[in-house]
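1. Sequence and predicted structure, then a few things I'm wondering about:
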Amino acid sequence: MMKNENKIKLFLVDDDALFLKSLEIEFLQHADFDVETYISGELCIEHLSHNPDVIILDYHLDGINKNAMNGLETLVEIKAINSKIPVIMLSSQDKIDVAVNCMHHNAFDYVVKSETAFMRLQNIIDTIFHFQKMEKELNWYMDRM
């Protein structure tokens, strides 16, 4: 099966099934996304071979199962496997130290769960692809110098 080049493959990772579903529906209404959802960091990492373009990762993944990997541990693991995948962290808490900690571990950005979260996520994803496109063009140009 050929990958549809125009679709952005998105991993959504959250142990809040209701939030996960509503986020998935939001993204699927915008046809340029191919969405895979996971309720744990472990499952996300197990499926990294599916080569997501972007991962949206909940900070509190151990809310239901205390022994589950939390978002930060999952982020570290993802980056160890493939440092190039942009990871956007999601949290229900607007805490600066949490945001700083995520950025310190190479998260691309940090979004607080709210009514505007989906719009923010979309804007960040646009930014990621804008940067990647610029980077490609720059590399293409540099190769020819």
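-> Okay, I see it. Given the structure is predicted, the values throughout are model-derived calculations rather than measurements. Numbers count the residues shown, from 1 in each chain.
2. CA only for contacts and neighbour counts going forward, please
-> Will do.
3. Show me which residues of stretch 23-31 are buried.
-> Of the residues in stretch 23-31, those buried by neighbour count under the rule 16 or more other C-alpha atoms under 10 Å are Leu23, Glu24, Phe27.
4. Which helix or which strand is home to the first one?
-> Under DSSP states H and E, the secondary-structure element containing Leu23 is helix 17-28.
5. what about the longest helix in this protein?
-> helix 117-143 (DSSP state H).
6. How about that one, which residues are buried there?
-> For helix 117-143, a neighbour-count test (16+ other C-alpha under 10 Å) marks Phe118, Arg120, Leu121, Ile124, Ile125, Ile128 as buried.
7. picking up where we left off before, as TSV, the buried residues of stretch 23-31 with distance to Leu72 would be great.
-> Putting the buried residues of stretch 23-31 into TSV (distance: C-alpha to C-alpha, whole Å) gives the following:
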residue	distance to Leu72
Leu23	20
Glu24	22
Phe27	24
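8. just those residues now: which is nearest His105?
-> Ranking these by separation from His105, with C-alpha to C-alpha as the measure, puts Leu23 on top at 24.0 Å.
9. three-state assignment of Ala44?
-> Rather than Ala, residue 44 is Cys. helix (DSSP: H, G, I helix; E, B strand; the rest coil).
10. okay, now the one to match up with it:
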Amino acid sequence: MKNENKIKIFLVDDDALFLKSLEIQFLDHGDFDIETFATGELCIKKLDINPDVVILDFHLDGIDKTAMNGLETLDKIKKINAEIPVIILSSQDKIDVAISCMHHKAFDYVVKSETAFVRLQKAISTIFKYQKLEKQLSWYMDRM
């Protein structure tokens, strides 16, 4: 039976070892429902499940050179459901790449490093605080 209180996270990365490591870290440090995908295409096919957050690798071409990259996947996710927060995860520590991701409506950009998991946790926490504030504001505005 699925626990409705769990945060549903889609992890999308073509690096199987990194993907498994990240999945284990999330399962060990919180009450998460995790689904993993090696390509953006596989993630897109399951968006009807409505994940709470998508953590998406920037490149995604390690397995299939013709696969959608992270930005293409991000654009498709936002076209299907603009409300799903997407965090881009990349080995590139370049400001222009981060800015490009934000222009494509990523919620955050996290560099793959030894602190990546902590940064992801903080970003997810921020997403839920922001969503709670939006609900409170909406409730307040409805009563005016």
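-> Cool, got the structure. For clarity, every value in this text was computed on a predicted model and none was experimentally measured.
11. Mind giving me the packing neighbours of the longest helix of structure 1?
-> Using 3 or more C-alpha pairs under 8 Å, 6 or more residues apart in numbering; DSSP states H and E, the elements in contact with helix 117-143 of structure 1 are strand 109-112.
12. With structure 2 overlaid, report how far the strand it packs on is off on average.
-> Average distance between strand 109-112 of structure 1 and its aligned residues in structure 2, after superposition and using mean C-alpha distance after the TM-score superposition for structure 1, equals 0.3 Å.
13. what residues does that strand touch?
-> With C-alpha atoms under 8 Å, 6 or more residues apart in numbering as the contact definition, strand 109-112 of structure 1 has outside contacts at 87-94, 99, 102-103, 117, 120-121, 124.
14. Out of these, name the ones that lie in strands.
-> Of those, the ones assigned to strands by DSSP state E are Val87, Ile88, Met89, Leu90, Ser91.
15. which pair in those residues spans the largest distance?
-> In these, two members sit farther apart than any others by C-alpha to C-alpha. They are Val87 and Ser91, at 13.0 Å.
16. Counting neighbours around each, name which of these two comes out higher.
-> The neighbour count for Val87 of structure 1 versus Ser91, taken as other C-alpha atoms under 10 Å, is higher for Val87 (25 against 21).
17. From Glu46 of structure 1, how far off is that one?
-> Summarising the geometry, the distance separating Val87 of structure 1 from Glu46 of structure 1, computed by C-alpha to C-alpha, to the nearest Å, is 16 Å.
18. Repeat that for Lys7 of structure 1.
-> Here Lys7 of structure 1 is placed at a distance of 22 Å from Glu46 of structure 1 (C-alpha to C-alpha).
19. Look at those two and report which has more neighbours.
-> Neighbours were tallied for Lys7 of structure 1 and for Glu46 using other C-alpha under 10 Å; the higher tally belongs to Lys7 (13 against 10).
20. So for the more buried one, what's the nearest residue that isn't a sequence neighbour?
-> When the adjacent residues along the chain are set aside, Lys7 of structure 1 lies closest to Asp32, with 4.6 Å between them (C-alpha to C-alpha, 6 or more residues apart in numbering).
21. Is that neighbour in contact with Asn4, as I believe?
-> No. Using C-alpha atoms under 8 Å, Asp32 of structure 1 is not in contact with Asn4; the gap is 9.5 Å.
22. the more surrounded of these two?
-> For Asp32 of structure 1 against Asn4, the residue with the higher neighbour count under other C-alpha under 10 Å is Asp32, and the figures read 14 against 11.
23. which residue lines up with that one in structure 2?
-> For Asp32 of structure 1, the aligned position in structure 2 is Asp31, judged by TM-score structural alignment.
24. From Ala82 of structure 2, how far out is its match?
-> Here the criterion is C-alpha to C-alpha. By it, Asp31 of structure 2 lies 25 Å from Ala82 of structure 2.
25. Likewise for Glu72 of structure 2?
-> Per C-alpha to C-alpha, Glu72 of structure 2 is found 14 Å from Ala82 of structure 2.
26. Sweet, I'm off.
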